[in-house]
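Chemist: no FASTA, just this:
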């Protein structure tokens, strides 16, 4: 009997320039639950995708987007955090 494959999750976090999925990626992180990649994709200067839409086209599934909340009056230009965060996943079959 062949060993049964196990399913593992890869998570891709893309921070976009604005709330549209076709906006440019400005920061990112990748977490590989398969154990095949031991570093984050953000270790180099090139994002894995140019936009969130490109990740969707490559088979990543969007499962969370940041809630769109207006800035408080006077804080419209605050850049203390990256507001437009999108979480994607891929389910990958790995050998046991």
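Modeler: Looks like it arrived, so ask away. Everything numeric here is computed off the predicted structure, so don't read it as measured data.
Chemist: make it CA atoms for all contacts and neighbour counts henceforth
Modeler: Noted.
Chemist: which stretches of this structure form helices?
Modeler: Remark: helices assigned in the chain by DSSP state H are 52-57.
Chemist: So which residue is smack in the middle of it?
Modeler: residue 13 (2.2 Å; C-alpha atoms, centre = their mean).
Chemist: And the strands in the chain, which stretches?
Modeler: With strands called from DSSP state E, the chain shows them at 6-16, 25-32, 61-65, 85-94.
Chemist: so can I have TSV of the ones you listed showing distance to residue 72?
Modeler: Formatted as TSV, those follow (distance: least, C-alpha to C-alpha, whole Å):
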stretch	distance to residue 72
strand 6-16	21
strand 25-32	23
strand 61-65	20
strand 85-94	19
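Chemist: Please compare the first structure with the one that follows:
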């Protein structure tokens, strides 16, 4: 007779970076990146034409946790309409439970 030992589990993080049109979480996604610590997927830059979510709120509703929001820095006088980088960056995470390898 054998006794089944409980299966060990480990936690792995998934990270989602959404660049929004404005500083509001309900504004449209204009860029994104994904990082998967579970190893289930291997997303790369440009691997899809459609964002994973329409807005930051949509990601929250799907279980992603907001861990960092973009700083709201005022533009330098005279540079209010310059285009440079995507400044409305939001970091989300989701923790997945996996079976530990033995």
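Modeler: Here it is on my side, so go on. Just so it is clear, the model here is predicted, and its values are computed rather than measured.
Chemist: How alike are these chains, TM-score-wise?
Modeler: After superposition, the two chains reach a TM-score of 0.95 (TM-score structural alignment, normalised by the length of structure 1), with 96 aligned residues with a C-alpha RMSD of 1.1 Å.
Chemist: Map the residue nearest to the centre of structure 1 onto structure 2.
Modeler: Mapped onto structure 2 by TM-score structural alignment, residue 13 of structure 1 lines up with residue 17.
Chemist: Ok, residue 34 of structure 1 next?
Modeler: So, by TM-score structural alignment, residue 34 of structure 1 is matched to residue 38.
Chemist: Its match contacts residue 13, doesn't it?
Modeler: Yes: using C-alpha atoms under 8 Å, residue 38 of structure 2 makes contact with residue 13 at a distance of 6.8 Å.
Chemist: list residues touching both of the two?
Modeler: residue 96 (C-alpha atoms under 8 Å, 6 or more residues apart in numbering).
Chemist: For residue 98 of structure 2, give me its contacts.
Modeler: 9-12, 38.
Chemist: Can you show me which of these carry over to structure 1?
Modeler: Compared against structure 1 with both residues aligned by TM-score structural alignment, their matches' C-alpha atoms under 8 Å, those retain 9-12, 38.
Chemist: could I get these as a markdown table with distance to residue 54 of structure 2 and neighbour count?
Modeler: Output for those, formatted as a markdown table (distance: C-alpha to C-alpha, whole Å; neighbours: other C-alpha atoms under 10 Å):
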| residue | distance to residue 54 of structure 2 | neighbour count |
| --- | --- | --- |
| 9 | 33 | 11 |
| 10 | 31 | 11 |
| 11 | 27 | 12 |
| 12 | 25 | 14 |
| 38 | 24 | 16 |
